[in-house]
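A.B. asks: dropping the sequence and predicted coords here.
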Amino acid sequence: MSTGENERDEPQTDDSAATVAGDEGPSSDEKRRLNLEVQITDAGPCKKHVKIVVPRSDIDQQFEESLGNLHKEALIPGFRPGRAPRELIQRRYRKELAGQVKSALVMACMEQLDEEHKLNPISQPDFDFEALELPEDGPLEIQLDVEVQPDFEVPEYKNLVVKRPVRKITDADVDQQYRSFLERYAQLVPKLEGGAEVGDYVVADLTFSLDGKPLNLVNEVQFRLQKQLRFQDGLVPDMASALTGARPGESRTTKAQIGSSSPDPSLRGREIDLTIQVHDLKTLRLPETDAAFFEGIGFDDEQDLKNALRSVLERRVEFQARQAVRRQIVDQLIERAPFELPADLVKRQELSTLRRLVNEMREAGYTDSELRAREAEIRANAHEVTLRNLKEFFLLSKIAEREQIKVEEDDLAEEIELIAIRTDETPRRVRSRLQKEGQMENLATQILERKAIDRILDYITVELEEVATPEEEPAADTLDQTASGTSAGEEDGREPPSTSSEQE
């Protein structure tokens, strides 16, 4: 009769070696196919509900494979690795063994589901792995929801007609940009005479209210009086008219409009009241533009600076023209191939869309104040902006696939080189920064969409249309506060708005 002690000391025979080898199961090159029963049903726009039933025979076989692997590695006191009784290992490592079996089965199911059903998921499945329990008897049932790419036919894109705005930069445009540039170096001084004018700085208390009930009070905030005043969930569309002529001590009232993505759902899309209690007025004193000034900012003289500003304006006008053409192309594509996207997908992409749009405008030469104003507008209407951008992405991606357009490493390197030139950085530093911020995928998407648009432009008719004025955003200053008093991003995890120092 064997005591087990002798088994531990006996050398391993060929038979026992064969037994251990048999525990290894199929090799990685010969993956075992599971006998799955799979049911896939629609669960909403771009969403599938998947039910997977794993038969008991597959569970038992995976159990034997996992037990065999554990048998070779388990450390049991008094036994050499691989020599402990399998029943002992099964009892001692019951929890770990069940976890290994569950993990292996779920991974195999996901791989087989992808290979056999080609769902084209666009995010990780909505699936609670920890809540899944391995049954003692009977089959294992796995249920999950998967977001998939929208299913639509590629619309006809070779017969479009669009208009491209053409505008020449005038000396008056350059003079206006020159003054805006000088304001960066201006001194803010008290305004001792007269009322508020466009371009002045106002120190005031702002009271947002609805139906006579206060929503938020912002004390002694300073902002520049422009056509619009934007805040993180809306705007005052005509702040200039409301405050022009106002003096310290006076109070004015006007209306504010709340965007569709306000942190407070009850305020979305509503018009509310705003009371402005003016405390102080300030104005800008421009610097002396002498030789020392121009030398200090790296230019030879006034004309040298104006030439540089003209280049910035030309880059911006070119950006606006491309955006106008792109908008017309996408409008027609969306009309020809309508499809829906799930709201939760749009919500998750809002921050990524915001970053991308702001980066594109920064590269086009927009100033920090213009970027902050545009960022606030996007935040206030994040759902609509993101929804359109996602539809644009899926449409252009399908067209890129049909046209066999891809983003190569050379494309990324060239784009990084251009960014490095604009930001006065080394390409290596730019690449490192983009990787750290998780923006390389966004950059690749940006390149793919641009290449797709360029290919479409090779086919379609583009009519030139001269315009006298650029397609500019209304002049606006921007506050970091919201009308509701809830910080932007506080309820949904989005990042807070960028400050001026962050934009610089």
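C.D. replies: That came through fine.

A.B. asks: can we go C-alpha only for contacts and neighbour counts from here?
C.D. replies: Fine.

A.B. asks: now do the contacts for E425.
C.D. replies: By Cα atoms under 8 Å, 6 or more residues apart in numbering, the contact set of E425 is empty.

A.B. asks: can you confirm it is in a helix?
C.D. replies: No: if the criterion is DSSP: H, G, I helix; E, B strand; the rest coil, then E425 is coil and not within a helix.

A.B. asks: ok, it to R431 distance?
C.D. replies: Separation of E425 from R431 (Cα to Cα, to the nearest Å) stands at 10 Å.

A.B. asks: put this beside the first:
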Amino acid sequence: MKVNTEELSSVERLLTVEIPAAEVKKTLDKIYKAIKRQAKIRGFRPGKAPRSVLEKYYGDRAASEAVESLIGDSYADALKEADVNPIAQPEFDFEPPEEGKDFIYKITLDILPEFELDPKEYKGLELKEPDMEVTDDIVNERLDSLRERQSVLIPLEEERPSATGDVVVVNYESYLEGEKVDGGQAENVEVELGKGSVQEEIEVALVKVKPGDIVEATVSYDENVSDPKLQGKDVVFKLFVKELKVKVLPELDDDFARSVSPEFENLETLKERIKTDLEDSYQDQKDSALRSQIMDQIRDLGEFDVPKSLVREEAGRMVESLKNQLRQSGMDPDKANLDHAKMVEDFSGSAENKVRSGIVLGKISDIEKVEVEDSDIDAEMEKLSRRIGQPAKAIKEMHIKNNMMDSLKARLTEEKTLQALKADAIIKKADPSELAKELEEKAKATQSANETDE
């Protein structure tokens, strides 16, 4: 076997592999021998058809199996001889093998770029962290939300007008320019006053009403309303008050905690779980904000070419992610006549930025000698256990069974590298909403720059 390596770019290689004709003959002979034992051809007893006849009926199959065998047996050795390690699925080019001729195939592959990086460039990054802390008030808000889920509505016994917090049961009709709106009627609609679940004009009209009352509310719709018939129009709602109800919440005690889940022995254990879950959620949000800033700041460190195959793969993942979001929102992307190739092209700029940042982060991991220890894996399994409610041991066994440990270690290596960068960074607290707006504006500016470059 001969291997010739051509450097197409700093990150792209073309390997030309030549396999001697004798090896091709040996492979084809073996394949046809197996075919001969199984072939059923009219006029010939099983196993007696001559090679020329087999080639006529099974030539394409034999060629396909020969390609698979010849490339499969030589590919790893070719990479070793060329001293290259592809970072994505290579592209193969070949003509069908023929007996008496060498089999030649070409491999186009991408490799990681080699570049220098001075630690001074990534140490001391200036970052902003959302100022988020779990307080007793926030825990109590979550408890109130849980109580809301278990609340019951009972008829209002005292004779008084409706007030904030009451639930008004109404039948209504809507009118546009004096005519009934098609589909604009409903019965037994429950409106909780002060909840903001309906238009403000309707809520205001339902304050201080009693059963049997009929009130009207005029709602002015802007141009953004989904129904084009209502855009920029005033709609009159006639509301017939059928009943007033009050919401009764369960007592905040140990029995309530056990009603949420049998795993909570008392109210205190429920509070502890809420606090832990909130702390994990807040930490995820902090990590996400810091990660976004770090990846943005390290993106342009080092000079290197970005492998095109990684950009294509990342753009493809972005497209699939968008399609999944559409499916979750109730839209079928397969029926939306989306141009997949055009979408991949549209995402290529963002994908290249993400790949470039990832390559720099990987280089920093190497420089800082970041390694994942068993304790890191165990800690991650415990975190997943709390999140999905399964034993950590079972989650680990599932990762091993499904060959997911390598990807897990890669993710943990990335996270540890980010933690190392944060440890050396200058971090200031920032208002969460203002920081989110700032990061969103930066993301839009980057996207706009990508589109301009394209």
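C.D. replies: Arrived safely. The structure displayed is predicted, hence computed values, not measured ones.

A.B. asks: just give the TM-score of the two.
C.D. replies: Here the TM-score for the pair of chains, by TM-score structural alignment, normalised by the length of structure 2, is 0.56; 363 aligned residues with a Cα RMSD of 6.0 Å.

A.B. asks: which parts of the stretch 201-350 of structure 2 are helices?
C.D. replies: Assignment of helices within the stretch 201-350 of structure 2 using DSSP state H, counting those that start in this stretch yields the ranges 254-260, 267-298, 308-328, 340-367.

A.B. asks: next, format those as JSON lines and append distance to D137 of structure 2.
C.D. replies: Converted to JSON lines, the helices of the stretch 201-350 of structure 2 look like this (distance: least, Cα to Cα, whole Å):
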{"stretch": "helix 254-260", "distance to D137 of structure 2": "18"}
{"stretch": "helix 267-298", "distance to D137 of structure 2": "11"}
{"stretch": "helix 308-328", "distance to D137 of structure 2": "33"}
{"stretch": "helix 340-367", "distance to D137 of structure 2": "38"}
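
A.B. asks: how about the secondary structure of G184 of structure 2?
C.D. replies: strand.

A.B. asks: mind listing what it touches?
C.D. replies: Taking Cα under 8 Å, 6+ apart as the contact definition, G184 of structure 2 lies against E173, S174, Y175.

A.B. asks: so which of those belong to strands?
C.D. replies: Counted as lying in strands by DSSP state E, out of the contacts of G184 of structure 2, are E173, S174, Y175.

A.B. asks: now the residue nearest the centre of structure 1: how far from D410 of structure 1?
C.D. replies: Closest residue to the average C-alpha location of structure 1: S352 at 1.0 Å, with Cα atoms, centre = their mean. Counting by Cα to Cα, the gap from S352 of structure 1 to D410 of structure 1 is 24 Å.

A.B. asks: what's the closest of the helices of the stretch 201-350 of structure 2 to D29 of structure 2?
C.D. replies: Nearest of these to D29 of structure 2, taken as Cα to Cα: helix 308-328 at 36.8 Å.

A.B. asks: from the chain's centre, how far out does that closest one sit?
C.D. replies: Centroid separation for helix 308-328 of structure 2 versus its chain: 9 Å, with Cα atoms, centre = their mean, to the nearest Å.

A.B. asks: now do it: which elements does it pack against?
C.D. replies: helix 340-367 (3 or more Cα pairs under 8 Å, 6 or more residues apart in numbering; DSSP states H and E).

A.B. asks: show me what counts as buried in the helix it packs on.
C.D. replies: 343-365 (16 or more other Cα atoms under 10 Å).

A.B. asks: what is that helix packed up against?
C.D. replies: helix 267-298, helix 308-328, helix 405-423, helix 432-453.

A.B. asks: nearest to P20 of structure 2 among these would be which one?
C.D. replies: helix 308-328 (30.6 Å).
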